[in-house]
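Undergrad: With the sequence up front, the predicted model follows.
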Amino acid sequence: MLRSVVALCALLLFGAAPAQALVQRAYVSALTGNDANTATNCPATAPCRWFAGAISVVTPGGEIVAMDSGAYGTVTITKSISIVSAPGAYAGITVFSGNGVTIASAGLTVVLRGLTINSLGGDYGIAVTAGAALSVENCVVSNFSLTSGAGLYVNAPAEVAVVKTLFRGNYDGVRFSGGAKAQISDSQFLRNTVSGVLVDSSAGATEVSAERVVSSGNGSSGFVASATAGSASLAIKSALASENGSHGIGGSASASGAVAVNVSKSLSTANGLTGVFASGDGARVVVSSSTITRNAAYGLYQASSAVFMSTGDNRVSDNAVGPSSGTISSLTPM
């Protein structure tokens, strides 16, 4: 009885114990990690096991570091954070269902660096339906091949950067919609079921630029912008689109949508139908300083009231059916 009275007096006098302070950096380890170490904030000397456990102890704007090679589990990100692998470590996320990384909270800034995200039945490697900014750096995202799946799916007005990342064997390599603004550089999109890079608008304005990128061996198109409403824009520079099942690069739009595709200093070759195409009332495609060659049908293809403009410095040759089809307008380079 006396002890209870003393404890009650102490609680009233000093208040409850303070909450555990969050840390700027937490560590995970496949070799020695244990999520019970969240009690001590997952330091390098006592790391956590899974990304999902470590995220609870990190302050917004902090980071989780994968110390050694192994699988670290799927994660839903609810705060601004960086998740990175140590140099030389394989930091894997295997996805049996759902998403590898889910970002669905407004205002977040997220960095993913050095991760390998692989599907064994998952929907999306990285799915963004809310958030402010995402940077995907030096990652590999593969085998998200279920119908309508994607290696990276963004349906939010977020700023996105994709740098030195490989998307392989997905339904779509990357798919942007919902007003996303994305920059892609030094990345590869290989053997995806439908498209390597898809910009798809049904509302708002979605904008993507891609520079020094390769999109090859995809089932339909290497790079494509499409809009049924709103607008989709795609700017491509110093890119390779090759051996895709139908088209290297293109844009299509209905009368209520608007698509703008600009291609410069790029190569579109050995695709199953066309090198570059434009289709639909709302589509506008401009090609400059590029080489369009050895495609199975036409080099340049215009249809259904689309606007297709080509500058005089393009090289269009050795396409099986002919250099062009439809109305291709000449545009004088500036």
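TA: Arrived safely.
Undergrad: going forward, measure contacts between C-alpha atoms and count neighbours the same way
TA: Noted.
Undergrad: pretty sure residue 8 is in a strand, no?
TA: No - looking at residue 8 with DSSP: H, G, I helix; E, B strand; the rest coil, it is helix, so not inside a strand.
Undergrad: Could you tell me how many residues sit around it?
TA: By other C-alpha atoms under 10 Å, the residues close to residue 8 number 12.
Undergrad: So residue 12, which state does it fall into?
TA: Going by three-state DSSP: residue 12 is helix.
Undergrad: okay, pairing it with this:
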Amino acid sequence: MIHVMKRAVLIAVATFTATMLYSVQASAQATRTWISGVGDDANPCSRTAPCKTFQGALPKTAGGGEINCLDPGGFGGVTITKSISIICDNTEAGILVAATNAIIINGSGVVVQISGLDIEGLGQTGVAGVNGIYFLNGASLTVRNTKIRGFRNGNGITFTPSANAALVVDNVVISESGIASDGTTGGIQVTPQAGIAVQATLTNVKIVDNLNVGLRIDTQAGAGTMAAVTVKNSQFSNDGSGIAVRSIAGAPATLMLTDSVVSGNGTTGIFSKGAASVACVGNSTITGNNAALTIGSGGSIFTYGDNRLDGNTADTAFTLPVIAKH
């Protein structure tokens, strides 16, 4: 009898152990996962059994891991709350949304990289998307090799972190975005929350055909807020205003613009207003705008003396003096 009881206990323990091992294996997260236009989110997101959507792959991907796209597809919007890379440079990887955000990033300390996406907000319909990418919280966001368009209820990228953070945008096109009635939205909005410091770097970026503002740098949330934005080899054309820099006292908002084109904007090329708003421009062309530059109370727009400023309806001048070149 005792022997039989011991055997039953051993069987029960073995069964329990096997069940636990299966459960751990089933819930294991991979450092690299895969999605496909013909995948299924019930799959483990492996190379041979890919998932269907970014949101479906996210919980099966380890923090700091990477989601890749096997083939073309529309992979749906996603809310990111952990460090992750979404890399789909070698195929057509789309996100199409109506009346919502395409990508939300909201996780303490997260590091997110996005590359190779086509993000569509249906701007020509009555249910246009809100933001292409909406960054609320995290340590950094990098966006590369991506097209964002049609977000008529917000911005292409809204970067409004609640903790100090960095933004990198490289080889990105943003178009047809911005709310017709508000005057502030459009391409990229860098608007840190009160007391937060951010740095942003934009290279090889085209922000064209947006309502209101191509790039808005705004620290009016409160004293102690800071935004420093560097832009190189980029284009701001056919927007309401090309670039706007806004601040209040004690909240510096700075722009360094080099090797770029600001053209064909309906209101102004570059706008700077506020006690701590400073724009510095070098080796850039400002042409075909209604006003080349608009300098409001407290604002400054300095030149390195090597810009081309002509062909605007009003060829307004830079703030003096010219910055010395070193």
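TA: Yep, that arrived. No experiment lies behind these values; they were computed from the predicted model shown.
Undergrad: and stretch 17-27 of structure 1, how far apart are its ends?
TA: Stretch 17-27 of structure 1 has an end-to-end distance of 25 Å (C-alpha to C-alpha, to the nearest Å).
Undergrad: mind checking how far that stretch is from the chain centre?
TA: Stretch 17-27 of structure 1 sits 31 Å away from the centroid of its parent chain (C-alpha atoms, centre = their mean, to the nearest Å).
Undergrad: List the contacts of that stretch.
TA: 41-44, 47-48, 54-55, 57-67 (C-alpha atoms under 8 Å, 6 or more residues apart in numbering).
Undergrad: With stretch 322-334 of structure 1 instead?
TA: By C-alpha under 8 Å, 6+ apart, stretch 322-334 of structure 1 touches 288, 297-303, 307-313, 316-317.
Undergrad: switch the cut-off to 6 Å
TA: 298-302, 308-311, 316 (C-alpha atoms under 6 Å, 6 or more residues apart in numbering).
Undergrad: Would you point out the most distant pair within these?
TA: 298 and 311 (17.0 Å; C-alpha to C-alpha).
Undergrad: Between the two, point out the one with more neighbours.
TA: Set side by side, residue 298 of structure 1 and residue 311 show more neighbours around residue 298, with 28 against 19, by other C-alpha under 10 Å.
Undergrad: Now do the contacts for the more buried one.
TA: So residue 298 of structure 1 contacts 274, 319, 321-324 (C-alpha under 6 Å, 6+ apart).
Undergrad: By neighbour count, which of the residues you listed wins?
TA: Busiest of these [other C-alpha under 10 Å] is residue 274, holding 34 neighbours.
Undergrad: That one maps to what in structure 2?
TA: Matched to structure 2 by TM-score structural alignment, residue 274 of structure 1 sits across from residue 268.
Undergrad: quick one: which of the contacts of stretch 17-27 of structure 1 sit in strands?
TA: 58-66 (DSSP state E).
Undergrad: part of a helix, is residue 3 of structure 2?
TA: Yes - with three-state DSSP as the criterion, residue 3 of structure 2 is located in a helix.
Undergrad: Number of residues surrounding it?
TA: 8.
Undergrad: Check residue 307 of structure 2 too.
TA: Residue 307 of structure 2 - counted by other C-alpha under 10 Å - has 17 other residues nearby.
Undergrad: Residue 284 is in contact with that one, correct?
TA: Yes - using C-alpha atoms under 6 Å, residue 307 of structure 2 is in contact with residue 284, at 4.9 Å.
Undergrad: Find residues that contact each of those two.
TA: In contact with both residue 307 of structure 2 and residue 284: no residue, using C-alpha under 6 Å, 6+ apart.
Undergrad: Helices of the stretch 201-334 of structure 1, residue ranges please.
TA: In the stretch 201-334 of structure 1, no helices are defined using DSSP state H, counting those that start in this stretch.
Undergrad: before we move on, the earlier item: of all the ones in strands among the contacts of stretch 17-27 of structure 1, which two lie farthest apart?
TA: 60 and 66 (17.8 Å).
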